[in-house]
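Asker: Sequence plus predicted model, see below.
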Amino acid sequence: MQQKNPYFFIYCQLNPFFFLVVLVIIKLIYSWRYLMLSINSSCYSSSEIDLPNYEYPVIATSCGRHVLYTHDSFCVNQKKRQDYQLLYVKHGTIYYYIDKKQYSISAGGILIYKPSELLHYEFFLKDAPDIYWVHFTGDNVDNILGELNLSTKHAFMGTICPEYDTIFDKIISELLNRKLHFMDISSILMLELLYTISRDICTITYISSKNDLILEKVLEIFNTNYPNKISITSIAKELNYSSSWLSKTFTKHFGLSPKAYLTNLRIEKAKSMLLSTMSIRQVAEQTGFPDQMYFSRVFTNAEGITPSQYRQKHLDASFVSTTKKDGTIIKRRE
């Protein structure tokens, strides 16, 4: 009689487990394939034709969301379309091209392509991009964008606004489900999106303009009062702002803290005075430094040489040497 395989029973016992493993592997492969395909998780209306729609002042014709899961990058480089496209950068950075020149806009940014413009933009996995987009058209789009100040350029710096997400998701839902009056509702939602974006951009522009005026006042105080003892605290009190807010706003705008900016200003003023007949002590006093020793230390750290060395170096450079026939060397200032 043929002897039974001692491993046969074990194999039979483990077979259901192997079967389960195979199912899991198949599911993972399918899920991975889905992740690869869901780079552009978008929703379109019944037609992808980009012909203008003259039945509505403005209407969204297709809408979606770009999210990278596995691919290193994603690039759109389409032929010229007859409709508009608006992209909202919820997270990450989008790199776009206008007349073959590359630009970029980060989270909170809005990008608008006009009809007959080449759509060329890309984003990368390393930036963790999350981009909403919508194609729209209508018989009054130009006027609407003009009234909302959205037609002057391609990119606008907005805000990371949850309200945008809600409107985009509603547009996607309407175009996907195609229920009664979905075209009318998508038109209303597109108007709401444009007006909301315009309101946020105008608010940011107003705040930015207001901040510019405040910072100009700070610079004016620095330039007229640098010989005196001044601080950002005293300036903030004079302008009725908190010193922390003013310091943060100043640093963000100029890339230097108010103290560092004022020190640099005083050093530049001192460099001019050192070429005069003033003593180093007088230069220190006239540029707002408390004493000569402190001035020398700060100046040396900034310029790499002492005030005396700076004076000697530049005074020597300002003289021209001439030699007489008898060999005498005469120095004269240029």
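Answerer: That came through, no problem. This is a predicted model, so every value here is computed, not measured.
Asker: going forward, measure contacts between C-alpha atoms and count neighbours the same way
Answerer: Fine.
Asker: Tally up the residues packed near I330, please.
Answerer: 11 (other C-alpha atoms under 10 Å).
Asker: That one touches T323, doesn't it?
Answerer: Yes - if you go by C-alpha atoms under 8 Å, I330 and T323 touch, sitting 6.2 Å apart.
Asker: What sits closest to the spatially most central residue of the chain if chain neighbours are left out?
Answerer: Taking C-alpha atoms, centre = their mean as the criterion, S106 is the residue nearest the geometric centre of the chain, at 4.3 Å. Computed as C-alpha to C-alpha, 6 or more residues apart in numbering, the closest residue to S106 that is not its neighbour in sequence is T93, at 4.3 Å.
Asker: residues contacting L193?
Answerer: Residues in contact with L193 (C-alpha atoms under 8 Å, 6 or more residues apart in numbering) are 164, 167-168.
Asker: does it belong to a helix or a strand, and which?
Answerer: According to DSSP states H and E, L193 maps onto helix 182-225.
Asker: what about the strands in the protein?
Answerer: Assigned by DSSP state E, the strands in the chain fall at 40-44, 59-67, 73-78, 84-91, 93-98, 101-106, 109-113, 119-124, 130-137, 155-157, 319-323, 329-333.
Asker: And here is the other one:
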Amino acid sequence: MINDSGYYYTDEGGAKDMQYDILVNSAGHYKLITQQCFETTRPYGRQDYQLLYVAKGSVFFQIEGKLHQVGEGHMVLYHPGDSQYYRYELVDQPDVYWVHFTGNQAETLLSQAGFGKSGIYRTGPQSEFVLLIQNMIQELQVKKCRYLPITNLYMKELIELGARYFSEDEKDRWDSTGFIEKAIVDFHQSYHLPIKVNDYAKKLNISSCWFIRCFKRYTGKTPQQYIMDIRMNKAKELLYSSSFGCNEIAQSIGYADSLYFSRIFKQTVGVSPLAYRKNIRSKHEYT
């Protein structure tokens, strides 16, 4: 069995330390090699939080009295005082990384990131999680200068990345091959060019209706609305920081007709381009 771990506090019952906003007590990596089964039982839990990430295989976790087989790409969170039971079985090839942590802002940081309660959170397979916890283990083992605040920063990053991935699980159903993310990048790079959504969808070998539907589910906007928002934001930047006139700005963001640009800008922003320039420059002149 691989049992690679590093410790700040070594007490098996955990530690409740409020000196830091978040504090990593220990971190580790479990992987069965020949041992058929390994169990952890803590009827009264620990004083700190525990976050486990199933990198490969599966593990049996008991949550609120029910046993769940949790597979690759999931996080499991236990709060202080929660009864803990989990079981590794060799046949399931489990490969798990874990962190015990505490701190005066731990509950707030977890809540803000969407970890509202103890339970199972789907994130998908993410190599970043493995790397972050490996970094924590190494810092806690070697204990070089400033190792503790660095380890704690890794923990904050882990929480935020976890929140990003499990909150995007719903989006993934609408972008299973990554074509929406590619479109977003393309639109940001090519907003100044004439972009026809139908032609763009055709290049992806999908129907324009399906592309528009998936894009809106993912971003909350249609492709055309999204492109227009990019253009209007770029126009605002140029109106504030450049000496370009409306005609030059219109052309630089993809509109051949400056009158059409001015009309769209006023409909979107609420004032004409020239009025916006006057207002924004006046505002920053006195701040």
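Answerer: Perfect, thanks for sending it. The shown structure was predicted, so the numbers you read here are calculated from the model rather than taken from an experiment.
Asker: picking up where we left off before, residue in structure 2 paired with the residue nearest to S106 of structure 1?
Answerer: In structure 2, the residue matched to T93 of structure 1 (TM-score structural alignment) is S58.
Asker: For that match, grab the count of nearby residues.
Answerer: Residues within reach of S58 of structure 2, counting by other C-alpha under 10 Å, total 24.
Asker: That one contacts V91, correct?
Answerer: No - contact criterion C-alpha under 8 Å: S58 of structure 2 and V91 do not qualify, at 9.4 Å.
Asker: Give the aligned range of stretch 149-157 of structure 2 in structure 1.
Answerer: The aligned range for stretch 149-157 of structure 2 is 184-192, by TM-score structural alignment.
Asker: average gap between that stretch and structure 2?
Answerer: Averaged over the aligned pairs, stretch 184-192 of structure 1 sits 0.8 Å from structure 2 after superposition, using mean C-alpha distance after the TM-score superposition for structure 1.
Asker: List the buried residues in that stretch.
Answerer: Residues of stretch 184-192 of structure 1 classed as buried: 184-191 (neighbour count, 16 or more other C-alpha atoms under 10 Å).
Asker: Please apply the same query to stretch 142-151 of structure 1.
Answerer: Neighbour-count burial for stretch 142-151 of structure 1, counted by 16+ other C-alpha under 10 Å, picks out 144, 148, 150-151.
Asker: swap in stretch 296-306 of structure 1?
Answerer: For stretch 296-306 of structure 1, by 16+ other C-alpha under 10 Å, it's 296, 298-300, 306.
Asker: Now do that stretch: everything it contacts.
Answerer: 267, 307.
Asker: and that stretch, which stretch of structure 2?
Answerer: Using TM-score structural alignment, stretch 296-306 of structure 1 lines up with nothing in structure 2.
Asker: on that earlier part again, test my guess that the residue nearest to the centre of structure 1 contacts H91.
Answerer: Yes - if you go by C-alpha under 8 Å, S106 of structure 1 and H91 touch, sitting 7.2 Å apart.
Asker: so stretch 161-171 of structure 1 matches what in structure 2?
Answerer: Residues 126-136 of structure 2 are where stretch 161-171 of structure 1 lands when matched by TM-score structural alignment.
Asker: List just the nearest of the buried residues of stretch 184-192 of structure 1 to E122 of structure 1.
Answerer: M190 (24.0 Å; C-alpha to C-alpha).
Asker: and the closest one, what does it touch?
Answerer: Neighbouring residues of M190 of structure 1 by C-alpha under 8 Å, 6+ apart: 58-60, 136, 171.
Asker: Equivalent analysis for F166 of structure 2, please.
Answerer: 121-124.
Asker: what's the answer for T61 of structure 1, then?
Answerer: Taking C-alpha under 8 Å, 6+ apart, one finds 44-45, 47-48, 134-137, 175 in contact with T61 of structure 1.
Asker: Alignment lookup: it to structure 2.
Answerer: Under TM-score structural alignment, T61 of structure 1 pairs with N25 in structure 2.
Asker: That match and Y7 of structure 2, how far apart?
Answerer: 6 Å (C-alpha to C-alpha, to the nearest Å).
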